[in-house]
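In: Got a predicted model here, sequence first, then my questions.
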Amino acid sequence: MSNRNGKIKLLEEKANDEKRISKEISKLANSIRSDAVRSILQVIVLDTKRHEKFYKTASSLLDPSRKMIKPSELAKIQSSLEHRVQEEVKNLEEVKKIANEEQNPKVKAILEAIIEDEMRHHKIFQTLKEVIIRGEIIEEQDIWEGLWIKGAWITE
């Protein structure tokens, strides 16, 4: 499909599909009594919502009328990101300590999954902060290189 508008429409449809799916899975999760099964379904809901956002982002990158960050927003974002980076470091240290001491393999596996997420979050916040600290208006190229190409969203 080479037509830009057709691609935008398809990506928007995929985003709507993900939104619908997340609502359906969320409804199912809320009807289940088992904490373990409900939690797994809720994590899938979060991933599905993330996919919805990714589809919307891909769609907006194809839209020539898209909006980017204004210079007036940079200081606010920079301050918030600095706080988040510090918070992620603290959370990561605390969870690592708990995981290292945990004997229950199921709990340990959950904590290790959290550690992986926290490490990814830290990487994303740090990279975004570095882009913002340069004091530039963020352009798609900065975001693309800093977050997508460097693999901050890739989970291995």
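Out: Thanks, I have the structure now. Quantities reported herein were computed from a predicted structural model and do not represent experimental measurements.

In: Please count neighbours and contacts with C-alpha atoms only from this point.
Out: Fine.

In: Secondary structure element holding the residue most central in space within the chain?
Out: Taking Cα atoms, centre = their mean, the centroid of the chain lies closest to R50, which sits 6.1 Å from it. Assigned by DSSP states H and E, R50 belongs to helix 35-62.

In: That helix: which residues count as buried?
Out: Residues of helix 35-62 classed as buried: 38, 41-42, 44-45, 48-53, 55-60 (neighbour count, 16 or more other Cα atoms under 10 Å).

In: just checking, next helix/strand downstream of that helix?
Out: Note on helix 35-62: by DSSP H and E, the next helix or strand toward the C-terminus is helix 74-101.

In: Who are the packing partners of that next one?
Out: helix 105-133 (3 or more Cα pairs under 8 Å, 6 or more residues apart in numbering; DSSP states H and E).

In: buried stuff in the helix it packs on?
Out: Neighbour counts over helix 105-133 (16+ other Cα under 10 Å) mark 108, 111-112, 114-115, 118-132 as buried.

In: Okay, one more to line up with it:
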Amino acid sequence: MSEKLVKSLGKSIELENKNASDLESGVKGLKSEVIRTILGSIAFDSRKHAEMYKGILNILTNVSPAISEEDFEKLRVIVQTHIKLEEEMIKELETYMGELKDPRVENIFRYILDDEYKHHRMLVNILEIIVKREVIKESEIWDMLWKEVPFHGTPGG
């Protein structure tokens, strides 16, 4: 891995955190609850992206420890529980969208619903990895995690 990539990822972490801080401080005085909430959500996503960049750096620069049988079982329970919760949230959001035809909130519901679908697909893919419990290459894990996620984190997704 190149030093240039490490530096670039470090800059991306800084940029995402700065964006989040600027948005958080910028919305404090706004009176519009909707605008504060939406921009606050974007700030939260920027912090999430910074953490993901940190994870990428860790993956690229460190060796991952093996997962024990005990950890596999713990992960299986956690992931199965969260799959059920995501399914419940998806049903609730679909109900809200069916009942409420207010264009001011419909796009917000759709945005949240898209996130819930992505979370659900990601959790199902993780569960598939856990259940297999095979020795697989890290590149295969990443393919399984992202194969069904539209846009793969790019704009629009």
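Out: Noted; the coordinates are in hand. What you see is a predicted model, and the numbers here were worked out from it, not measured in a lab.

In: What does the superposition give as a TM-score?
Out: After superposition, the two chains reach a TM-score (TM-score structural alignment, normalised by the length of the first structure) of 0.84; 153 aligned residues with a Cα RMSD of 2.2 Å.

In: and the residue of the second structure most remote from its centre, how far is that from T37 of the second structure?
Out: The centre of the second structure is farthest from one residue, K31, which by Cα atoms, centre = their mean lies 28.8 Å away. Going from K31 of the second structure to T37 of the second structure by Cα to Cα, to the nearest Å gives 11 Å.

In: Leaving aside the residues adjacent along the chain, what's closest to the aligned residue in the second structure for K49 of the first structure?
Out: Under the alignment by TM-score structural alignment, K49 of the first structure pairs with R47 in the second structure. Excluding the flanking residues, the one nearest R47 of the second structure by Cα to Cα, 6 or more residues apart in numbering is N17, at 5.7 Å.

In: ok, the one you found touching A50?
Out: Yes. Counting by Cα atoms under 8 Å, A50 is a contact partner of N17 of the second structure at 6.4 Å.

In: Check the mean deviation of stretch 87-101 of the first structure from the second structure.
Out: Compared with the second structure after fitting, stretch 87-101 of the first structure deviates on average by 0.9 Å (mean Cα distance after the TM-score superposition for the first structure).

In: The second structure: matching residues for that stretch?
Out: Going by TM-score structural alignment: stretch 87-101 of the first structure matches residues 85-99.

In: returning to what we had before: which SS state does the residue farthest from the centre of the second structure fall under?
Out: Following DSSP: H, G, I helix; E, B strand; the rest coil, K31 of the second structure is assigned to coil.

In: What is the aligned counterpart of it in the first structure?
Out: Alignment note (TM-score structural alignment): K31 of the second structure maps to R33 of the first structure.

In: Next one: the closest residue to D17 of the first structure other than its chain neighbours from I40 of the first structure, what distance?
Out: Once flanking residues are discounted, D17 of the first structure sits nearest to E52: 8.0 Å by Cα to Cα, 6+ apart. Relative to I40 of the first structure, E52 of the first structure is positioned 19 Å away (Cα to Cα).

In: just R50 of the first structure next, same as before
Out: Counting by Cα to Cα - R50 of the first structure and I40 of the first structure are separated by 15 Å.
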